[in-house]
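In: Build me a model:
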Amino acid sequence: MTAPAVPHQPVAPRTGARPAGRRRSVLVVGLVAGAAALVLCALVSVAVGAREVPLAHAWDALTAYTPGDIEHEAVRSRIPRTVLGLLVGAALGLAGALMQGVTRNPLADPGILGVNAGASVLVVLGIVVLGITSPTQYVWFAFAGAAMASVAVYAVASLGRGGATPVKLALAGACITAALTSLITAMLITSTDSLDTFRFWQVGAVSGRSMETVATVAPYLAVGAVVALASGRVLNALSLGDDVARGLGQHVGRSRALAAVGIVLLAGGSTAAAGPVAFVGLTVPHVARAVTGPDYRWILPYSAVLGAGLVVVSDILGRVVARPGQLQVGIVTAVLGAPVFIALVRRRKLAEL
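Out: Sure, this is the predicted structure:
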C-alpha cells in the first residue's frame, strides 16, 4: 500500500538581508543615478551666476559654442570652477574615506595627517617671502607642504613598537598640525598684507581658478583616485584589526603606506587647488557608509560621487544666496556639512571603525 503523496510545502523565503546579487544591483543603480545627478548639477553650475542662462542655452554653449554670444561666453567662463569643484569634491570624499579606513578613526579628515596645515605653512611662506599672489602659484607650494607634512606625520607615527597604528597616526597628526599652525600665526602677524592675501585662499574656494590650475592638479588627483579605488579590499581587511589583516595575508605597514600616498595625492592636490574645504572629507564617507554598509569597495566610489555633488551644489548655493556677490564654497560646505554630521552622530551612525 503506497503512502499518500504529501503536497510540496514551499519553503518560506528568509527575511533579513537581501541577497548579495540584488543588493549589488541596487548599489550599481544608485551609483549610476548619482553620476547622472552630477551631470545635471554641472549643467546648473555653468548656468547660474551673475548672468542667468537657461539650461537649454547652457547646453548649447557646451555643444555648439558661438564666439561672441554673451550667454555662451558666461557659460564658458564658469567651466573651470565647475570642473574644479567636481575634482576637488571627489578627491576629498575619497581622501576622507581612505583616512577613516586606514586610521579606523570616524573623525579623520584631511586635517588629521597635517595636510591642511602643511599646505598652509608653505603657502604663507611663499606669500611672505616670495610675494606670490596667483592661485596658479599657490598650487605648487600647497602641494609640497601637504606632502611633506603627511610624510612627517607618518614618520613620527612609525617610531617605536607597533609601527604607525591608528592612535599614533592621530596623535602625530594633531601634534604636527598644532606646531605648524603656530608657525603660520607667527609669520602672518608680521605682515598685514600677507594675512589679507592668505585668508582668501584659506577659506576654500573654486572661483577665480583657471583651467591651468585644473590641469596642474588633475594628474595627481587621477593617480590618487586609482590608488584609493584599488584599496577597497585592503581597507576591508584593516577594518577587522591589524592581527586579522595579517592573518588574511595583508602586509599592514605596506598597505597603510600605499593608502597614505593616495591620501597625499588626493587631499594635497585638492587643498592646493581650492584651499582647505571643510567637512567634505569628514561627513561624506559617513553618508556613503550609511547607504552602502561597511564594504569599502562601495564606500569609496560613493564617497567620490557624493563629495563631488556636495562641492558643486555648495558652489551653486554660494552664488544664489549672496547675489550679486558670492559665498566661497568652503563656507557653504561647513554650513551644510555640520548639521548632517550632527544628525549622523545623534542617530549613532558614527560607530567605531
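In: Please count neighbours and contacts with C-alpha atoms only from this point.
Out: Will do.
In: what element comes up after the host helix or strand of G269 heading to the C-terminus?
Out: In this assignment (DSSP states H and E), G269 forms part of helix 252-274. Sequence order places helix 280-292 as the next helix or strand after helix 252-274, per DSSP H and E.
In: tell me what the next helix or strand after that following helix is packed against?
Out: In the C-terminal direction, the helix or strand that comes right after helix 280-292 (DSSP H and E) is helix 296-321. If you count contacts as 3 or more C-alpha pairs under 8 Å, 6 or more residues apart in numbering; DSSP states H and E, helix 296-321 packs onto helix 20-47, helix 79-103, helix 211-229, helix 232-238, helix 280-292, helix 329-346.
In: coming back round to it: show me what the helix holding G269 packs onto, helices and strands only.
Out: helix 79-103, helix 115-125, helix 135-158, helix 211-229, helix 242-247.
In: Reformat those helices as CSV; add mean neighbour count and distance to S255.
Out: Converted to CSV, these look like this (neighbours: other C-alpha atoms under 10 Å; distance: least, C-alpha to C-alpha, whole Å):
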stretch, mean neighbour count, distance to S255
helix 79-103, 28, 9
helix 115-125, 27, 19
helix 135-158, 22, 13
helix 211-229, 19, 11
helix 242-247, 14, 10
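In: Turn those into TSV, columns for distance to T177.
Out: What follows is these, written out as TSV (distance: least, C-alpha to C-alpha, whole Å):
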stretch	distance to T177
helix 79-103	16
helix 115-125	6
helix 135-158	8
helix 211-229	22
helix 242-247	26
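In: Relative to G160, which of the helices and strands packed on helix 296-321 is closest?
Out: Closest to G160 of the helices and strands packed on helix 296-321, according to C-alpha to C-alpha: helix 79-103, at 17.2 Å.
In: okay, the angle between that closest one and helix 280-292?
Out: 70 degrees (axes from the mean of the first three to the mean of the last three C-alpha atoms, to 10 degrees).
In: how about the helices and strands packed on helix 296-321 in JSON lines, adding distance to G253?
Out: Shown next, in JSON lines, are the helices and strands packed on helix 296-321 (distance: least, C-alpha to C-alpha, whole Å):
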{"stretch": "helix 20-47", "distance to G253": "31"}
{"stretch": "helix 79-103", "distance to G253": "10"}
{"stretch": "helix 211-229", "distance to G253": "16"}
{"stretch": "helix 232-238", "distance to G253": "11"}
{"stretch": "helix 280-292", "distance to G253": "23"}
{"stretch": "helix 329-346", "distance to G253": "31"}
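In: another one to check against the first:
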Amino acid sequence: MSVAADSPPVVEEAPGNPQPGERRAAHAVRAVGLLAAVGVLAVVVLLSVWVGTRDIPFSSTWNVLWHHDGSSDAVIIHSYRIPRTLLGFFVGAALGLSGALMQALTRNPLADPGLLGISLGASSGVVVAIGFLGIASVLGYVWFAFAGAAVASVVVYLIGSSGRSTATPERLVLAGMALTAVLYAFNTAALLLNPLAFNEFRFWNVGSLAGRGYGVLWAVLPFILAGIVLALSLIRPLNVLAMGDQLGKALGANLGRTRLVGAVAVTLLCGAATAAVGPIWFVGLAVPHVARLLVGPDQRWVLPYSLVLAPILLLGSDVLGRVVAAPSELQVGIVTAFLGAPVFIALCRRRKPAAL
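Out: Here you go, the predicted model:
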C-alpha cells in the first residue's frame, strides 16, 4: 500500500519527554506546593513568637505583636522572641540554600557546607576570639567566626585550584577534608590548653538561637542577603553544570566562574549563619534531598524550596525544644540532630539519594 505524497510525516514522541501542557501542569503543581510551604512557614513563625518558657495567651501575643504597649509580655515578645524568630528564619534559609548549592556544585548528594571546611573555619575563629583574645560576647566573636569561615573557604579554593588543574569538585572536597582535619586538631589543642575558653566555646558550639538579639541579626543579615542573591543568580548555570563539565562547556557555561561565585555564596551563607548561632547539623544536608524528592532535580525549584523548607525545620525544631524541656529548653542544634539524622537515614533507606 502506498502512502499519499502529501500525507504529513508521522513523528514518534519520546516516551519520557513531557509535552508542553504537561510541563505547564507540573510547574503549576510545584508553584502551588511552594505557596503551601510558605503558608506552613508563616504558621511556624507565629508559633515561634507565641511559644516560650513564659506562657502568654495567643490573643495577647497577637495584640502586642502589632502594638508595643510597654507591658512585660510586649517586652518579652519584641525584645526576645521576635529577634530570635527572625534570626532563625534567615539562618535556616541560609543553611538550606547553601546545602543545596554545595550539592549542586560538587554533584555530591552527601555534600554540605562543612565539607569545604567552612564550619570548622568559623569554629576556629571563635576559638581564637575566646581563647587568645578573651572575647566572651556573641556579638564580639561573631565577626571572628565569619572571618574564619571566609579564610577557610579561600584556602580551600586556592589549594583546590593549585597546579595545572582547575578547581574541580573532587579537588575542592579533598582540600576541604584536609583543612577540616587541621582545623579540628588546632581547635582541640587550643581548648584543652585553656579550660575557661572551652567552657565558653561549648555554649556556642552546641548551636542555639537563644540569647541572640537584634545586634547579632543586623551583623549577619547583609551577608546572608548577599549570599541569597548570588545563589539564586546561579540557577541556570547549575542546571547546565549538572550535565557534566564537558557538556556544560559545549553549551557555553563558564564552569570556573560558576564554581567561584557558588563558593562565595556558600561562604557568605554558611559563614554568617554559623557565626550567628553556632554549627547546626543536618539542615543543609537533609533539606535539599526533601526538596528534590518533591520537585525533581531542576534547580529552578530546588533552590526556592530549600530556601523555604529549611526555616520550617529550624524554627520548628526551636519551638519543639522549648516545649519538650519546659520550663527549660533544648538548644536547636540538638533538636535538629535528633530530627534530621533519622529522617535522612529513612530517605537513604527508602531510595537512593535524590538525583542531582
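In: Identify the residue range in structure 2 corresponding to the helix holding G269 of structure 1.
Out: Aligned using TM-score structural alignment, helix 252-274 of structure 1 spans residues 255-277 in structure 2.
In: Give me the mean distance between the matching stretch and structure 1.
Out: Aligned to structure 1 and superposed, stretch 255-277 of structure 2 gives a mean residue distance of 0.5 Å (mean C-alpha distance after the TM-score superposition for structure 1).
In: A36 of structure 2: how many residues sit nearby?
Out: 12 (other C-alpha atoms under 10 Å).
In: Can you find the partner of it in structure 1?
Out: In structure 1, A36 of structure 2 lands on A33 (TM-score structural alignment).
In: Excluding residues flanking it in the chain, which one is nearest the residue nearest the centre of structure 2?
Out: A centroid search over structure 2 (C-alpha atoms, centre = their mean) returns L95, at 1.3 Å, as the residue closest to the centre. Spatial nearest neighbour of L95 of structure 2, excluding adjacent residues (C-alpha to C-alpha, 6 or more residues apart in numbering): G284 at 5.0 Å.
In: so who does V287 of structure 2 touch?
Out: Residues in contact with V287 of structure 2, defined by C-alpha atoms under 8 Å, 6 or more residues apart in numbering, are 96, 99-100, 306, 309-310.
In: scratch that, S306 of structure 2
Out: Applying C-alpha under 8 Å, 6+ apart, the residues near S306 of structure 2 are 93, 96-97, 100, 287-288, 291.
In: how about a cut-off of 7 Å?
Out: Applying C-alpha atoms under 7 Å, 6 or more residues apart in numbering, we find S306 of structure 2 in contact with 96-97, 100, 287-288, 291.
In: cool, Q100 of structure 1 as well?
Out: Going by C-alpha under 7 Å, 6+ apart, Q100 of structure 1 touches 106, 108.
In: redo that, cut-off 8 Å
Out: 106-109, 353.
In: now G204 of structure 1
Out: 274-278, 328-331.
In: returning to what we had before: who wins for neighbours among the contacts of Q100 of structure 1?
Out: Counting neighbours by other C-alpha under 10 Å, D109 comes out on top of the contacts of Q100 of structure 1 with 28 neighbours.
In: Quick one: end-to-end distance for stretch 241-251 of structure 2.
Out: Its first and final residues considered, stretch 241-251 of structure 2 spans 10 Å by C-alpha to C-alpha, to the nearest Å.
In: Not counting it itself, show me its contacts.
Out: Residues contacting stretch 241-251 of structure 2 (C-alpha under 8 Å, 6+ apart): 104-105, 107, 240, 253, 255, 356.
In: got TSV for those, with distance to A74 of structure 2 too?
Out: Formatted as TSV, the contacts of stretch 241-251 of structure 2 follow (distance: C-alpha to C-alpha, whole Å):
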residue	distance to A74 of structure 2
A104	43
L105	45
R107	47
V240	50
A253	53
L255	51
L356	46
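In: and which of those is nearest V319 of structure 2?
Out: Among these, A104 lies closest to V319 of structure 2 (C-alpha to C-alpha), at 30.4 Å.
In: so the closest one touches L356, yeah?
Out: Yes - contact status for A104 of structure 2 versus L356: in contact at 6.6 Å, counting by C-alpha atoms under 8 Å.
In: follow-up on the earlier one: adding distance to A325 of structure 2, write the contacts of V287 of structure 2 out as CSV.
Out: Shown next, in CSV, are the contacts of V287 of structure 2 (distance: C-alpha to C-alpha, whole Å):
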residue, distance to A325 of structure 2
G96, 26
G99, 29
A100, 32
S306, 28
L309, 24
A310, 23
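In: hmm, who's touching stretch 150-168 of structure 2?
Out: With contact meaning C-alpha under 8 Å, 6+ apart, stretch 150-168 of structure 2 is reached by 116-118, 121, 171-172, 174-176, 179, 256, 263, 267-268, 271.
In: and which of the residues you listed is nearest G140 of structure 2?
Out: G140 of structure 2 lies nearest to G271 out of those, by C-alpha to C-alpha, at 15.3 Å.
In: what's near enough to touch the closest one?
Out: If you count contacts by C-alpha under 8 Å, 6+ apart, G271 of structure 2 has them with 118-119, 122, 145-146, 149-150.
In: Can I get those in CSV including distance to P222 of structure 2?
Out: Converted to CSV, the contacts of G271 of structure 2 look like this (distance: C-alpha to C-alpha, whole Å):
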residue, distance to P222 of structure 2
I118, 18
S119, 19
A122, 17
A145, 15
F146, 12
A149, 16
A150, 15
